[in-house]
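A.B. asks: Fold the following, please.
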Amino acid sequence: MYHPEQRLFGGWLLAFTLVLLLMLPFPVAAGVSAVKTVDGLKQPWGMAFLPDGEILISERSGTLRRIHNGKLLAAPVSGLPAIEEHGQGGLLGLALHPQFAKNHWLYVAYAGKGKGGYSTHLARGQYQDGALTQWQVLFEATPKSDPGQHFGGRIVFDRAGYVYLSLGDRGERDSAQDLSSHAGSVIRLHDDGRIPADNPFVNTPGAKPEIYSYGHRNMQCMALHPVSGQVWTCEHGPQGGDEVNIEGAGANYGWPVITYGEEYGGGAVGKGATQQEGMEQPVLYWKPSIAPSGMAFYTGDKYPAWRGNLFVGALKSELVSRVTLDGNRYVSEERLLENAIGRIRDIQQAPDGYLYVLTDEDEGGLYRLEASD
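C.D. replies: The predicted model follows:
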C-alpha cells in the first residue's frame, strides 16, 4: 500500500533549489504559480463553471455568490432555502446537470435541520440570471443528529446520468457500518431523486435503498475518472489515514473497522486493523494527514505533462497534491503550492483548460494555476 509523504532533498541540490525558489514571485512551488482572480469570498466551499462563463461559488454560511466577467457581484443568488450553518455543515457542494445548457438544473448539497437534528440534503433548482426557481429537495440523509462534523457534501454525475452524493459519518463512526443509516455512505439517485432499481441494497431488508457504497468517514472529494467513468472519492482519516478510493456498487470501505489512521492524540482505532476480508483497500493513503478536500482529474491542454493526473486539495497541509497514476495504481506524488496560499477547499478544471482552486478562509479567494515551465 502506498502512502506518499513529502520528499526530502539534501546537500547542494537542496541549497541550490532554495535559492532559485526565493528568486521567484510569490506564491510559487514546483514551477506553478497561483494567480488570484477573485477575492472577498467568505469560507467558500464549492464552485460550478457555467457554459456562458459565469462561475457560481458556495459559501458555507449559506450564500451562493456569482462571478460574472471576472468580477464578484455584490448581490448573491436568490431562491435558496434556509441553510443551516452548523459546525462544519452549511452550503456545500455544487454540480451542474449534464444537460444544464438546456434544462438549467443546478444541484446543491447543504445542511438542513429537521426532527432529530441536522443532516446533509441534496436539492436542485433551475438557475438563470442570478435566481433559482423550481426548487426541489431530492434527498435528506437520515437519521438526523446533533454533531457538527462530517457532513460530506460533494456531488458528481456519471456518464449514465446518475447523481452521486458523498455523506460523512456525522461523528458517529459506527453508523458508517450500519446500512439502516445513510451516514458514511455514497448515495446514488436518478437526476430527479428517484432510487435506481439496480442500487445494491434496494432489496436488502432494513437497508437504505439510496446507498451505493458505505464504510466511509468523511468524503469531501468526488470526481469522475475521464477514461473509466468510475466515481473516485477521497476522505478524511482521523489522525492519518486520509484515503483515495474507487467507488464500487455495494462495496464496504472499512471505516471504522479498518483504517491507516489513529485516534487523535495517539492510539489505535478499534483493534488497529488496516485490512479485513470483504473490505476495500484505498488506491493511496496519507500518513500524516493532509486533510483532503476537492479533487479533479486533469484532461486539458494548459499543462500537457499533467494530462491524466489526479489533483487533490488539502486543508491542513495547505497544498495541492498532484498524483501520477498507472491505470488505477498509484505511482508518485508531487506537492504543489505548499503553504503558499492557504487552505485548499476545492479544485476543479474549468472550461478554459486551467485548474482553479478555492481557499477556505474568512477572506478566501479563487485562484488560477499557471505553469511557469
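
A.B. asks: Going by C-alpha atoms from here, please, whenever you check contacts or count neighbours.
C.D. replies: Noted.

A.B. asks: For Pro209, give me its contacts.
C.D. replies: Applying C-alpha atoms under 8 Å, 6 or more residues apart in numbering to Pro209 gives the contacts 195, 199-203.

A.B. asks: Adding secondary structure and distance to Ser372, write those residues out as CSV.
C.D. replies: CSV is the format used below for those (DSSP: H, G, I helix; E, B strand; the rest coil; distance: C-alpha to C-alpha, whole Å):
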residue, secondary structure, distance to Ser372
Ile195, coil, 47
Asn199, coil, 46
Pro200, coil, 47
Phe201, coil, 49
Val202, coil, 51
Asn203, coil, 54
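
A.B. asks: Buried ones from these, can you make that a ChimeraX selection?
C.D. replies: This is how ChimeraX selects the buried members of those, with burial counted by 16 or more other C-alpha atoms under 10 Å:
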select :195,199,200,201,202
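
A.B. asks: Distance check, Ser321 against Gly278.
C.D. replies: 29 Å (C-alpha to C-alpha, to the nearest Å).

A.B. asks: Let's see this one next, to set against the first:
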Amino acid sequence: MTFCKHLILASSLLLTSAASMASQIFSSDQADFRLEIVAQGLEHPWSLAFLPDGSSLVTERAGRLRVIRDGQLLDSPVDGLPELVVSGQGGLLDVLLHPDFENNQTLFLSYAHRSREGMTTRVARARLNDGRLSDVEVIFEALPRSNTSRHFAGRMEFDRDGNLYVAVGDRGEMDRAQDNTDDAGGVHRITPAGAPAPGNPFQTASGANDTFFTIGNRNIQGMTAHPETGEIWSHEHGPRGGDEINIIRAGTNYGWPTITYGIDYSGLPITSETEKKGMAQPLHYWDPSIAPSGMAFYTGDLFPQWQGDLFVGALKMRKLVRLSIEGGKVTEEEDLLTDLGERIRDVRMGPDGALWLLTDSPRGKVYRMVPVQ
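C.D. replies: The predicted model follows:
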C-alpha cells in the first residue's frame, strides 16, 4: 500500500512538472514565449526534419529514426536504417530531406560507421515509404578511418543548386584539418547521387579529395542556409573557447588548428596565433566556449520581431542564443532559456512558424517555442 502511494505521488509530481513547464513563460528583449512539449523520452535526439504531411522525423544518436505524428511519438522506429555504430559522440546523426522529397520520398542520413580499419562519418541516401527505408545507398564516406570516437560532425544542408554539404570533424586529431588529402576537418560538397559537385574548389589540387569545399574546420555541429542570400552558414566547436560562426565559402581555409581563439582542454595553448594570411576569420566567436549545436534563421510569422535572427543551441552552457544579423555581421546577442537547464542539441525553423528544439539527454525532448497569447 505504501509503495502504491509513493508511485501515485511520483506520477503526480511528474505530471505537475510537465504542466508547469507547459505554462512557464520565458522572456526575451523582444518577445514573451512559452515552450510546448511535443515529444519526450528520446535517447539523445540529434536532428529533426519536417515531412510534408505534417509529421516529423527525429534521429536518436543511439541508432533509431523516430516519427512524430499528430502530436504523438510513435512507438516503433523506422525500419531499414543503414549499418552504423554507436560510440562516444558517434551514432545516428543528421536527417535531411531531399528538396523534392514530396515527389521522390528521398532523404539523407549521416552517421558513424565502423570497420576493421576504424570509424568514420558516412552519408546514406534512402527512400521513406510506409514507415521503413528502402533503396539505401552509401553515397559518401570520409577517409581515412581512425579509432577515435570524437568529432564526427555530420551536419548537412542543401544549397539552392541542389548540392549537398556534409561536415566532417577532425576526429579529435587536429592536424588532419589542414591536410586536403585527408577527408577529416572540412566541408564536402556532393550531388544527391554522391558525386563531387561541379566546380568544387580543390578538384585540381594534387592528391586532394575533389569533394572538398572547405578545410580547417574542427567540428561543425550547426549548418543552415541563409534565407535571403542562400549562402551556407555554419558553427563549430572550439576547444576551451573559440567556438565559431562562419559563412561556408568555396576553397576557404578556416584555420584550425593553425589559428584559434581557444586553448587546449589541458589549459595549454594550441597556437599563439589567432589570425594568419590565407585563413578566414570567424564571423563571430565565443570565449569561453558555449558548445554550440544546431542553428536556424527565424523566418516565420509567429515572432515578427525575430525575422532574420539566427538562433543557436548550446550544449555546455545549456541555453539558446539569439543573434541579430545586419550586413552579414552580428550586431546583437541575447541568451534565452538559461533557466531551462537543458542541453540544446538542435534548432529548427518549423513550417508552422514556431522554433523547434531538441534537448540532448537520455530522456530528451522535442519542444516548440510559441508566443504567449
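
A.B. asks: sorry, back to before: and Ser321 and Gly278 of structure 1? Which one has more around it.
C.D. replies: Ser321 (23 against 10; other C-alpha atoms under 10 Å).

A.B. asks: Check the spacing between the spatially closest residue to Asn129 of structure 2 that is not a sequence neighbour and Pro99 of structure 2 real quick.
C.D. replies: Of all residues not flanking Asn129 of structure 2 in the chain, Gln105 sits nearest, at 7.2 Å (C-alpha to C-alpha, 6 or more residues apart in numbering). Distance, Gln105 of structure 2 to Pro99 of structure 2, using C-alpha to C-alpha: 10 Å.

A.B. asks: Need the counterpart of Gly80 of structure 2 in structure 1.
C.D. replies: Aligned counterpart of Gly80 of structure 2 in structure 1: Gly79 (TM-score structural alignment).

A.B. asks: Please apply the same query to Ile190 of structure 2.
C.D. replies: Aligned partner of Ile190 of structure 2 by TM-score structural alignment: Leu189.

A.B. asks: State whether its match and Tyr162 are indeed in contact, as I suppose.
C.D. replies: Yes. With contact defined as C-alpha atoms under 8 Å, Leu189 of structure 1 counts as touching Tyr162 (5.7 Å).

A.B. asks: Looking at these two, which has the bigger crowd around it?
C.D. replies: A count of neighbours by other C-alpha under 10 Å puts Leu189 above the other of Leu189 of structure 1 and Tyr162, at 23 against 19.

A.B. asks: What strand or helix carries Asp183 of structure 2?
C.D. replies: Using DSSP states H and E, Asp183 of structure 2 sits in no helix or strand.

A.B. asks: For it, give me its contacts.
C.D. replies: 142-144, 168, 209, 212.

A.B. asks: So in structure 2, which helix runs the longest?
C.D. replies: helix 2-23 (DSSP state H).

A.B. asks: packing partners for it?
C.D. replies: Applying 3 or more C-alpha pairs under 8 Å, 6 or more residues apart in numbering; DSSP states H and E, one finds that helix 2-23 of structure 2 makes contact with strand 32-42.

A.B. asks: Could you tell me the angle between the strand it packs on and helix 2-23?
C.D. replies: Strand 32-42 of structure 2 runs at 140 degrees relative to helix 2-23, counting by axes from the mean of the first three to the mean of the last three C-alpha atoms, to 10 degrees.

A.B. asks: Can you show me the strands along the stretch 251-373 of structure 2?
C.D. replies: 284-286, 292-297, 310-314, 319-326, 329-336, 344-349, 355-359, 364-371 (DSSP state E, counting those that start in this stretch).
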